[in-house]
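Engineer: This is the structure alone, sequence omitted:
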């Protein structure tokens, strides 16, 4: 991301915003749909969340990013349930041991930990949850709640890039602080749930 920031010339924020506004009332739906499609793939969703903040600001960008990430996660979950478990396990590659360890007999806490844990992309969690039989009643609320902090923190970075300032800088720091605290809490809950 740092390399992109210093080496890729993006059009001015206003120009990008005008392009998005050209879609009229459908702009939010277009962005959310594109986000969900990216979330179905191994492409990191980070760039979409940062773009959401860059184009829409923290509040609207966060709502759209959370919806896009969630719908993509839900779609991947059902896609994995339709594929054979062996196919999904091959897809997971190097992420398989960690995802399998957390999601076998998974509860709410396990899904949250994987969603919040740095270094674990969304797509292995999405497909792994479907392959390892995480119940929909557990997966849906855990996914929705645990994507919120990460998406807001990334959207805040995009908003800061668009309009650097003290307010947007504070939003980035607070959002990332919340992610760290929630990751630690979710991990502790997951560890205590495993010991029971």
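Structural biologist: Happy to help now that I have it. Keep in mind the model is a prediction, meaning the values are calculated, not measured.
Engineer: from here on, contacts and neighbour counts on C-alpha atoms
Structural biologist: Will do.
Engineer: so how far is residue 114 from residue 46?
Structural biologist: In this view, residue 46 and residue 114 are 16 Å apart by CA to CA, to the nearest Å.
Engineer: With neighbour numbers in mind, choose between the two.
Structural biologist: Between residue 46 and residue 114, counted using other CA atoms under 10 Å, residue 114 has the larger neighbour count: 25 against 20.
Engineer: Against that first model, consider the following:
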């Protein structure tokens, strides 16, 4: 901060340090995203990788539960903060490896931390610039969103048609306060997290059967290897039309306070 001659009003510095503080975290996130996709590390976030290492993962968790939970939360934070494709896989895996209750808690913690990190980075890097250059229509949109931030955020979190990374960024650009964002994120992701954690908790027998079938195939076709015996898990049953409809209904319920407020104003 610098002080203008003849006045007391501080002005934000625009020097190299200020620019680094503002754009450095965003540049780091983008750089890490490029690195992950260039190395292909996102491919490890798959049911096939988890299934083929299921026994080893369960043994490690049995011996080092706390450490395993910390690693899981850390990976989830990275997945969310870097907007990697794999949130659903991680959530289901949490229920599979830790049980639905412990897996749900760990998932909510990791997802909330990761979402908050990207929110803060986007808010400091892009949100302030957008607010400074916002025209009347955008300022009106920001004001309306902030007025009903909890309801709108719950709707965006609950309805699964909106990508998680988009729901993390939009509130930062629309001026939502940090506390409101964190509370709405925690509440909004709980239903989906619990649902998919419960589904994951029931996949253990499926993975064991698939692992046995895969091992038998490899024994029968030693020359073919993985090409002849691909490890495949059908997870299409996890996301059913009924489950999606339930999330949409929850999202509609979240918008009831907004609709009532608008109706009250119109009929006041």
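Structural biologist: Sure, I can see it. If you're wondering where the values come from, they're calculated on a predicted model, not measured in any experiment.
Engineer: Going by secondary structure, the aligned partner of residue 145 of the first structure in the second structure is in what exactly?
Structural biologist: Mapped onto the second structure by TM-score structural alignment, residue 145 of the first structure lines up with residue 187. Using DSSP states H and E, residue 187 of the second structure maps to helix 178-201.
Engineer: coming back round to it: so the match of residue 145 of the first structure touches residue 154, yeah?
Structural biologist: Yes: counting by CA atoms under 8 Å, residue 154 is a contact partner of residue 187 of the second structure at 7.4 Å.
Engineer: Neighbour count for those two, which is higher?
Structural biologist: Between residue 187 of the second structure and residue 154, counting by other CA under 10 Å, residue 154 is the more crowded of the two (24 against 15).
Engineer: Just give me the neighbour total for residue 195 of the first structure.
Structural biologist: 6.
Engineer: In contact with it: list those residues for me.
Structural biologist: By CA atoms under 8 Å, 6 or more residues apart in numbering, the contact list for residue 195 of the first structure is empty.
Engineer: and the gap between it and residue 49 of the first structure?
Structural biologist: On the measure of CA to CA, residue 195 of the first structure and residue 49 of the first structure end up 35 Å apart.
Engineer: And residue 120 of the second structure, how close does it get to residue 26 of the second structure?
Structural biologist: For residue 120 of the second structure, the distance to residue 26 of the second structure - CA to CA - is 10 Å.
Engineer: Identify the residues contacting the closest residue to residue 95 of the second structure other than its chain neighbours.
Structural biologist: Computed as CA to CA, 6 or more residues apart in numbering, the closest residue to residue 95 of the second structure that is not its neighbour in sequence is residue 197, at 4.0 Å. When contacts are counted by CA under 8 Å, 6+ apart, residue 197 of the second structure touches 91-96, 99-101, 103-104.
Engineer: Can you lay out those as a markdown table showing secondary structure and distance to residue 227 of the second structure?
Structural biologist: What follows is those, written out as a markdown table (DSSP: H, G, I helix; E, B strand; the rest coil; distance: CA to CA, whole Å):
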| residue | secondary structure | distance to residue 227 of the second structure |
| --- | --- | --- |
| 91 | helix | 28 |
| 92 | helix | 26 |
| 93 | helix | 25 |
| 94 | helix | 29 |
| 95 | helix | 30 |
| 96 | helix | 27 |
| 99 | coil | 33 |
| 100 | helix | 34 |
| 101 | helix | 37 |
| 103 | helix | 33 |
| 104 | helix | 35 |
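Engineer: Run those past the first structure and keep the common ones.
Structural biologist: For the contacts of residue 197 of the second structure, the contacts that are reproduced in the first structure, applying both residues aligned by TM-score structural alignment, their matches' CA atoms under 8 Å, are 91-96, 99-100, 103-104.
Engineer: count of neighbours near residue 100 of the first structure?
Structural biologist: Neighbours of residue 100 of the first structure (other CA under 10 Å): 19.
Engineer: so it, which of the three states?
Structural biologist: Classification of residue 100 of the first structure by DSSP: H, G, I helix; E, B strand; the rest coil places it in helix.
Engineer: and it, what does it touch?
Structural biologist: 128, 132.
Engineer: Let's see that with 10 Å instead.
Structural biologist: 89, 92, 106, 124-125, 128-129, 131-132 (CA atoms under 10 Å, 6 or more residues apart in numbering).
Engineer: is it true that residue 144 of the second structure touches residue 174?
Structural biologist: Yes: between residue 144 of the second structure and residue 174 there is a contact under CA atoms under 10 Å: 9.3 Å.
Engineer: give me the number of residues near residue 121 of the second structure?
Structural biologist: 21.
Engineer: Sounds good, over and out.
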